[in-house]
Each structure stands twice: as structure tokens, then as C-alpha cells.
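Q: Coordinates for the following, if possible.
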Amino acid sequence: MNDIIVGMGEALWDVLPEGKKIGGAPANFAYHVSQFGFDSRVVSAVGEDKLGNEILKNFDAKKLNYLIEKVPYPTGTVQVELDPNGVPMYDIKENVAWDNIPFTSALEELAKKTRSVCFGSLAQRSVVSRETINSFLNAMPDGEGQCKIFDVNLRQGFYTKEILCNSMKRCNILKINDEELVTVSRMFGYPGIDLQDKCWILLAKYNLKMLILTCGVNGSYVFTPGEISFVETPKVEVADTVGAGDSFTATFVAAILKGKPVAEAHKLAVEVSAYVCTQNGAMPELPVRLKERLM
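A: All right, here's what the predicted structure looks like:
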């Protein structure tokens, strides 16, 4: 089996106050995984338009591999405004290319060679892309070393209990932040329990290998059956937080696939995401000192 790692879902432009930047969690994830020497792919769709061509050119320039179909819908855009703390607020346009990712024979072949995939809830807001993601998961080989990461991303009400429940059943690693956990636990009917207990419940209920809980400045946790890792969030000068969570996920998965213990993978993921926060945009090149930790 090839060691291909796939980021699957939305490919879009974040239109920020200072201009547009390539966005979408799958590309951020795949880019950061590739910085640690893995063969990664972005799976998505763009429109037959200038914005779509620019995304592909940008990925080519970053030497980022992809399987991206061109479809007769506009390339996705998101209006991003930063609040006074540098935290992004999003206005995500609907009925765009990444809502219509087709399940092709080429995508099925890629799934058969994929060791790890990261997918979210946002790209499942439309039935076409949701079915493609599920078909991809079905086509992946089963095995002890397989990572299927569900990175919850609750945006603008583009999620349902059914989508979240199905995705948690399909994944073996769940990544969620503290605000999302509050929302999910309300939907699932256990709002009065503290955050850690909610995590233990989800870990057991969905038979997960790991659950990653990020709490912003209050640190992050990795829960595995019988063990918990906590790392404080370093204090850094924040440029923006766009893509920091994706870099965390990518680094953690890369470290786990390289055979690192959970605590070591967690510590490196925190350091990388802190560095990304100090840079503008979601895809800065990482310093050699961080990359070398997994080489």
C-alpha cells in the first residue's frame, strides 16, 4: 500500500481584507503533511473559471499534488473578516464547485492507495460531495495503520446531526474544538457534563483510536483509550489564526504515521500550529528545525 495522505473537501479562495489567499482545510492539511516528506493529495473540485485556474497554478507552484476536477459551477470563495483578536469570521458562498466533487474512477483508484484521509463536515453540506466522501472512505483499504480523520468544522449552520453522527462512525480519529464540542454535545443530548467527560463519552461511543480537543489559548488534549495528553498553548505574537488548526492536524497525523508516541506527536503539532499563527496565511513554509523533528 502506498503511503498517500489525502485532504478531501473544499478548495476555495479566502477573500481577506488585504486580498485573496488560497483556502480550504484539505489543501492546508495536504500542504503541511507534504512538508514532512509524505506523498499527499488535495481532492476537491474547482470551476472552469479564472479563480479555478489560479488555484491549480498556486498548487503547482507549491509542488502540491492534487486530484481536482473542473465542474460547471463557480470556484468557491469565502469572505473573511478578522475580529479585533485576529480570529476569522467567514461568509461561505453556496452551490459552488467544491459542493459538486464527482466520484470518478481515478478517485476510486486513489482511495485504494490511501493510507490516511482527513475530511470535514463543511464539504458534506451538499449531497454530491457528501456521497463522494463516503464512497472514498468505502474504497479505502482497511488496516491497522489506516487513519481516517474527521475534522469537525461547524460553519454557518452547514451541518446536521445526521452528518456529524455518520462521520464519527466512519472515522477513527476525531478532531474538534471546545466550542464545537459544546454544540455537538447539545445536539447529542449531554450538555451538562464537563468537556473532558464529553470527550471520553465520544471516544467510547464511536470506538475511536484518538480524540483531539483544541481549546485555543487554553491548550489542547489528545484522548486515547486509557490515556490523556495535555499541552499548553505557547504564547506567540499572532498574525492570523487561519489554517493553524489544519497544520496541527497534519503534523499530528504525520508524526503518528512516522511511529511517534501520542505525547510527542501532540507536542510537535502544538509547536507547528503556534508557528503558523505567527505567519500571514494558512500555508507558510515551516522552518527546518520543525521539519527535521520527523525526518
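
Q: Only C-alpha atoms from now on, for both contacts and neighbour counts.
A: Fine.

Q: tally of neighbours for Asp194?
A: Asp194 has 10 neighbours, counted by other Cα atoms under 10 Å.

Q: just Cys277 next, same as before
A: With other Cα under 10 Å as criterion, Cys277 counts 23.

Q: what's the helix or strand for the closest residue to Phe248 other than its chain neighbours?
A: Spatially, and ignoring its direct neighbours in sequence, Phe248 is nearest to Ala269 (4.6 Å; Cα to Cα, 6 or more residues apart in numbering). Ala269 is located in helix 262-277, with elements delineated by DSSP states H and E.

Q: Go through that helix and flag the buried ones.
A: Under the neighbour-count criterion of 16 or more other Cα atoms under 10 Å, helix 262-277 has 262-263, 265-277 buried.

Q: from what I can see the residue nearest to Phe248 touches Gly245, true?
A: No: taking contacts as Cα atoms under 8 Å, Ala269 lies outside contact range of Gly245: 9.2 Å.

Q: Quick one: list the elements packing against the longest strand along the chain.
A: Ranked by number of residues, the top strand in the chain under DSSP state E is strand 39-47. In terms of contacts (3 or more Cα pairs under 8 Å, 6 or more residues apart in numbering; DSSP states H and E), strand 39-47 is packed against strand 4-8, helix 25-34, strand 66-71.

Q: need the helices for the stretch 1-150 of the chain, in chain order.
A: Here the stretch 1-150 of the chain has its helices, by DSSP state H, counting those that start in this stretch, at 25-34, 50-61, 105-112, 127-139.

Q: Tell me how many other residues crowd Lys50.
A: Counted with other Cα under 10 Å, residues neighbouring Lys50 total 11.

Q: My error: substitute Val128 in the last question.
A: By other Cα under 10 Å, neighbour count at Val128 equals 16.

Q: So which of the helices of the stretch 1-150 of the chain is nearest Tyr221?
A: Nearest to Tyr221, of all those, is helix 25-34, at 19.3 Å by Cα to Cα.

Q: Assign the residue located most distally from the centre of the chain to helix, strand or coil.
A: The centre of the chain is farthest from one residue, Gly192, which by Cα atoms, centre = their mean lies 28.0 Å away. Assigned by DSSP: H, G, I helix; E, B strand; the rest coil, the conformation of Gly192 is coil.

Q: Please generate a structure for the following sequence too, so the two can be compared:
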Amino acid sequence: MSGVDVAVVGSVNLDLTVPVGRVPRPGETVLGADARRGPGGKGANQAVACARLGLRTAMIGCVGEDADGGMLAERLRAEGVDVRHLVPVPAPTGLAMIILEEGDGESTIVVSPGANGRLDAGRVRAAEGTITGARAVLAQLEIPIPAVAEAVRLATGTVVLNPAPARPLPRELLSRVDVLVPNRHELAVLCQAPTPESPDEVADLARSLLPGGPRAVVVTLGADGAMVVTADGVARVPAVPVRAVDATAAGDSFCAGLVAGLLAGEPLAEAAARGCRAAAVTVSRPGAIDALPTAADLAAPPAPGPAASPA
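A: As a prediction, the model looks like this:
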């Protein structure tokens, strides 16, 4: 498939979510509420979010040759995502174990990559026509780095990389990225520095990546919104006040909103503001893919509450 708006190269997981009053300490057991099973994974979340925002979207990734893999592929297809490059492989479908704190909606997540770890450079090259024909390529780090590097190398459109979960990246890979979208903790890992706390520290650390690295860095800052850092300066983007229920897919919807804004021709700060609106809708609902917004949701006024958490 060529001529899509966005090719998403990334993970597809089954999410198992257990709401708890608080996260247990080491060696402690706590009782949780009813568990929820549903589709997720950063790649799948971002692909569905892009599709719901009106973008022609293709997914490049791997699922297991099991019932969960078939279910997830069918769900993405039903959401309007092209899944011809979502390849079944002889491995378990990826699994995310999510502990969701009731009250503030923050989540603690353990991911077993499973089939996602089998997405190699060769399987990415098999989708070359889709990637080179896409107006944007969106990737994350729940898949092997060589697969990400190959997708970035093949891209001819705008490259957006969400470096999560955080790990150091080769400078050569970063130099091919147009917009890097970390949160402050991921930014610290990329720079091998302590987590920045103040806005000035965030800006300085993000700025340090620019020489020979990405053309822009958009740092998500939770309830403080986002910060756009380019060679031309720094812009702050406020969060949208909503009542947070579940922040699991907030960063993924932020990325999708950002890409949608960029492909609509918006300046980067305006596209980041669209990302904040998408994140605000997402955190106000339970679940991952089930919580993702549509374009109509972004046009509606948000429900009141404390500031949302983009990531």
C-alpha cells in the first residue's frame, strides 16, 4: 500500500489492566478491582489514534500466531488501519501488564515484547513501498532498534520518533528524525543525564540533542503540557484541564495528534497543542485503544478537572 498519510512502525500488545488503590511495595500483595483485557501496544495505540483522527494509516509490526494476534489484527482492521504488513510470527503475541492507580489514573506497566521482538530490518524492508510512500512515519521503541533504524532510513516523509520505553539511541538514527517526542524521563535517558525538573533544565537538555540530532524535540510534561525546542527557540504548550481517569495511552494519542497537526500544515507548536487536546480526551476515559479520541472529540469542549497528563 502506498500513498498513506502515516506509516506506524511499532508494537502490538494485548493489555491486561488491573486497577488498584495503590501500587504494591516489593514483597507486598494488594487486592485490585476487576481486570480488563484489551488491545494495546504503543504502535497499535498510535495507529488507531491516527486513523480515528482521519489519517490514512498503515501498521508495520508483528503479532503471534495465536488467538490474541488474530484478535488484535482484526481490531486494527476494524478501526480502518491497513494491516497487510502486520505479520504473524511463531512467538507469543506481545503482552502488557498494567497496574492502574485509581484516583489519579497513573499507570505502572511491564511489557513482554513477544512477537514484537521479531520485527527485524528485513520485515521492515518488506513494507518499503508503504514506508516510502507515507507522508509521515511514526515509530516507538517497543520494537528492536534495527527495525526502527531501517524504518527511519526508508522514510521520505516527516519522521516522528517517540523514544519509549527509554534507552540510548545511536546519533546516526537521531540525525534522521524530524521530531523527537520524549517525556522528561526519556529525555534524561537519551542524554544520559539526571531527570530535569525545572522548565529551564528541560529546555537545556532537549537543546543539547539538536546539534547533529533531531530537527526538533517536543517534550511532554504531564500536567504541565509540553515544550517545543528547536534551533529557533523554545515554546511552552499548556495542558488541557480534564479529570484524569487512565493515563495509559496518553502519550500515544499525543503523538497521533501531533502528526495530524503537522500533516494539516500546522506549525510545530500548534501541532503540539493538538497533541495535548488528544491526550486530554484519552486520559478522561478508561483503557488504551478504547480511550483514543476522534477528530470530533478534539473539537468538543473538554470536561472540567485538573490538568491532563500527555505522558
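
Q: Tabulate the helices and strands packed on strand 39-47 of structure 1 (JSON lines), appending distance to Ser40 of structure 1 and mean neighbour count.
A: JSON lines is the format used below for those (distance: least, Cα to Cα, whole Å; neighbours: other Cα atoms under 10 Å):
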{"stretch": "strand 4-8", "distance to Ser40 of structure 1": "5", "mean neighbour count": "27"}
{"stretch": "helix 25-34", "distance to Ser40 of structure 1": "5", "mean neighbour count": "28"}
{"stretch": "strand 66-71", "distance to Ser40 of structure 1": "8", "mean neighbour count": "19"}
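
Q: okay if I get these as CSV plus distance to Ile228 of structure 1?
A: Shown next, in CSV, are these (distance: least, Cα to Cα, whole Å):
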stretch, distance to Ile228 of structure 1
strand 4-8, 26
helix 25-34, 24
strand 66-71, 35
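
Q: quick one: which of those is nearest Asp99 of structure 1?
A: Comparing these under Cα to Cα, the one sitting nearest is strand 66-71, at 10.0 Å.

Q: what number of residues lie near Glu131 of structure 1?
A: So Glu131 of structure 1, with other Cα under 10 Å, has 16 neighbours.

Q: re the thing from before, what angle do helix 25-34 and the helix holding Ala269 of structure 1 make with each other?
A: Per axes from the mean of the first three to the mean of the last three Cα atoms, to 10 degrees, the angle that helix 262-277 of structure 1 makes with helix 25-34 is 110 degrees.

Q: average distance between helix 262-277 of structure 1 and structure 2?
A: Following the fit onto structure 2, the mean deviation recorded for helix 262-277 of structure 1 is 1.5 Å by mean Cα distance after the TM-score superposition for structure 1.

Q: once the structures are aligned, where does that helix end up in structure 2?
A: Aligned using TM-score structural alignment, helix 262-277 of structure 1 spans residues 268-283 in structure 2.

Q: and that stretch, how far from the chain's centre?
A: 13 Å (Cα atoms, centre = their mean, to the nearest Å).

Q: what about the counterpart of Met89 of structure 1 in structure 2, distance to Ala280 of structure 2?
A: When structure 2 is aligned by TM-score structural alignment, Met89 of structure 1 is paired with Thr108. The gap separating Thr108 of structure 2 from Ala280 of structure 2 is 19 Å, by Cα to Cα, to the nearest Å.

Q: what's the answer for Glu65 of structure 2, then?
A: According to Cα to Cα, Glu65 of structure 2 and Ala280 of structure 2 sit 35 Å apart.

Q: For Thr248 of structure 2, give me its contacts.
A: 106-107, 283, 287-288 (Cα atoms under 8 Å, 6 or more residues apart in numbering).

Q: Mark which of these are part of strands, please.
A: Using DSSP E, these in strands are Ser107.

Q: Most neighbours among the contacts of Thr248 of structure 2, please name it.
A: Val283 (30 neighbours).

Q: in structure 2, what residues pair with the longest strand of structure 1?
A: Against structure 2, strand 39-47 of structure 1 falls on residues 56-64 (TM-score structural alignment).

Q: In contact with the spatially closest residue to Ile92 of structure 1 that is not a sequence neighbour, which residues?
A: In space, and not counting its chain neighbours, Ile92 of structure 1 is closest to Val78: 4.5 Å by Cα to Cα, 6+ apart. Applying Cα under 8 Å, 6+ apart to Val78 of structure 1 gives the contacts 12-15, 90-93.

Q: what residue of structure 2 matches up with Val78 of structure 1?
A: Match for Val78 of structure 1 (TM-score structural alignment): Ala96.

Q: picking that back up, name the nearest of the contacts of Thr248 of structure 2 relative to Ile131 of structure 2.
A: Closest to Ile131 of structure 2, out of all of the contacts of Thr248 of structure 2 and judged by Cα to Cα, is Ala288, at 25.2 Å.

Q: which one is the closest one nearest to, not counting chain neighbours?
A: Nearest to Ala288 of structure 2 is Ala249, by Cα to Cα, 6+ apart, at 5.0 Å.

Q: Just give me the match in structure 1 for the one you found.
A: With TM-score structural alignment as the criterion, Ala249 of structure 2 matches Gly243.

Q: Verify the stated contact: that match with Gln279.
A: No: applying Cα under 8 Å as the test, Gly243 of structure 1 and Gln279 come out as separate, 10.2 Å apart.
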